[in-house]
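Quick check, what structure comes out for this input:
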Amino acid sequence: MKCELCGKEFQPSGHGRPQKYCSKSCRQKADYRRKKNRPARDRNGKPPVKAVETKQKPEQDLDQRSFERMMDGSMLDMLRTIRDRLQKAMDDTSTPANALPAISRQLIDVCERIESLQGGGLTDLLDDEEDEVTGDVGASIV
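Sure, this is the predicted structure:
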């Protein structure tokens, strides 16, 4: 049998899969050449993503300003994101103790703005005396 790399004649061992190479060094060289000729892969081992060409042109009715406005989040979404980041900073053990008062004030301000944008607030909940239950609403035992 002939080695696929160097062409040297060799006697196969007869065990397992048929051999292609006469020695371990020929097998390693062939493996190196195979890997060298493969297309480049990124660090995660995934093949590079090829750009897909489209024959259609994008619609022109959406200008740059309209697109940017469409992609902008609402004020409420931004405030919620800020609230979550401030809460993480408050809960983080690496946050310095002298920064906690300022962070907590900002967190309270953001929460109050969220409440005001949602149409209610803590003051509305506390000032609402009309909803107070005055009668006996529970079930009675007979």
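
going forward, measure contacts between C-alpha atoms and count neighbours the same way
OK.

what residues are up against the nearest residue to residue 113 once chain neighbours are set aside?
Closest residue to residue 113 apart from its sequence neighbours, by CA to CA, 6 or more residues apart in numbering: residue 79 at 7.8 Å. With contact set as CA atoms under 8 Å, 6 or more residues apart in numbering, residue 79 has these partners: 110, 113, 114.

Please identify which of those residues is nearest to residue 70.
Nearest to residue 70 among the contacts of residue 79, counting by CA to CA, is residue 114 at 21.3 Å.

That closest one: what's it in contact with?
Counted by CA under 8 Å, 6+ apart, residue 114 has contacts 76, 79, 80.

how about those residues in a markdown table, adding secondary structure and distance to residue 67?
Converted to a markdown table, the contacts of residue 114 look like this (DSSP: H, G, I helix; E, B strand; the rest coil; distance: CA to CA, whole Å):
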| residue | secondary structure | distance to residue 67 |
| --- | --- | --- |
| 76 | helix | 20 |
| 79 | helix | 22 |
| 80 | helix | 23 |
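
of these, closest to residue 106?
Of all those, the one with the least separation from residue 106 (CA to CA) is residue 79, at 11.1 Å.

Tell me how far the closest one lies from residue 110.
6 Å (CA to CA, to the nearest Å).

Likewise for residue 89?
14 Å.

Surely residue 85 forms part of a helix?
Yes. Applying DSSP: H, G, I helix; E, B strand; the rest coil, one finds residue 85 inside a helix.

Roughly how far does it sit from residue 78?
11 Å.

Second chain to compare with the first, below:
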Amino acid sequence: IAGKARAIGISNFNSSAIDALYAAGLRVPPAVNQCGFSIGNHNNSTLGRDLETVAKCKEKGITYSAYSPLGGLSRTPVLSNPTVIAVGKQHNKSSAQVAMRWVVQQGVVAVTASTNPSHLASDLDIFDFALSQSEMEVLTAIG
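The predicted structure follows:
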């Protein structure tokens, strides 16, 4: 694909799989690694759903993109988690907004989908607050 493509996308590649790509002489770098990633679903290195893979992507200049940032595909009950709800109350935000903010505050792109205009607006209303370091740690400890 050298000369034909400027970049490729990968999905569910963990840190060691990314290293293996480069060790194999990859000539077209990945632009994005899309993985399931959310509060409570960030400790699975097999599918790249871990903070080590996020760090590896940053090191290599690969955008880490989180699908299912609200935990849906992994069946992680993010939206009903008491800790997530409590953090949301501190910021006058919903559990979904806290979950999305936790993802993007780590430099991760969050991919969402909805046909509900109010859900779309809510997804975008996460940039007027920041989670404290202690809140990030408490949320990261979930799962």
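
And the TM-score between these chains?
TM-score for the superposed chains, counting by TM-score structural alignment, normalised by the length of the first structure: 0.22, backed by 58 aligned residues with a CA RMSD of 5.3 Å.

if we can go back for a sec, residue 32 of the first structure versus the residue nearest to residue 113 of the first structure, what's the distance?
Counting by CA to CA, the gap from residue 79 of the first structure to residue 32 of the first structure is 55 Å.

What of residue 77 of the first structure?
From residue 77 of the first structure to residue 32 of the first structure the distance is 53 Å (CA to CA).

likewise residue 86 of the first structure?
In terms of CA to CA, residue 86 of the first structure sits 52 Å off from residue 32 of the first structure.

where exactly do the strands run in the second structure?
Ranges of strands in the second structure, per DSSP state E, are 8-11, 30-36, 43-44, 49-50, 63-67, 109-111.

Relative to residue 88 of the second structure, which of those strands is closest?
Judging the strands of the second structure by CA to CA, what sits closest to residue 88 of the second structure is strand 109-111, at 18.1 Å.

Flag every buried residue along the closest one.
Neighbour counts using 16 or more other CA atoms under 10 Å place 109, 110 of strand 109-111 of the second structure among the buried residues.

Show me what it is packed against.
strand 63-67, helix 95-104 (3 or more CA pairs under 8 Å, 6 or more residues apart in numbering; DSSP states H and E).

Tell me how many other residues crowd residue 96 of the second structure.
Residues near residue 96 of the second structure, counting by other CA atoms under 10 Å, number 22.

so residue 56 of the second structure sits right up against residue 32, yeah?
No. Using CA atoms under 8 Å, residue 56 of the second structure is not in contact with residue 32, being 11.9 Å away.

hmm, back to that, from the contacts of residue 79 of the first structure, which ones fall inside helices?
110, 113, 114 (DSSP state H).

what's the neighbour count on the second one?
In this case it means residue 113 of the first structure. Residue 113 of the first structure: 17 surrounding residues under other CA under 10 Å.

Then the one 10 residues further on?
Burial of residue 123 of the first structure, expressed as a neighbour count using other CA under 10 Å, amounts to 11.

Over to residue 52 of the second structure?
Counted with other CA under 10 Å, residue 52 of the second structure comes out at 16.

Roughly how far does residue 23 of the second structure sit from residue 123 of the second structure?
Distance, residue 23 of the second structure to residue 123 of the second structure, by CA to CA: 38 Å.

quick one, which of residue 86 and residue 32 of the first structure is more surrounded?
residue 86 (20 against 11).

give the contact list for the more buried one.
By CA under 8 Å, 6+ apart, residue 86 of the first structure lies in contact with 103, 104, 106, 107.

what secondary structure does the third one sit in?
The local conformation at residue 106 of the first structure, judged by three-state DSSP, is helix.

which one is it nearest to, not counting chain neighbours?
residue 86 is the one closest to residue 106 of the first structure (CA to CA, 6+ apart), at 7.7 Å.

separation between the one you found and residue 36 of the first structure?
Noted for residue 86 of the first structure: a distance of 50 Å to residue 36 of the first structure, by CA to CA.
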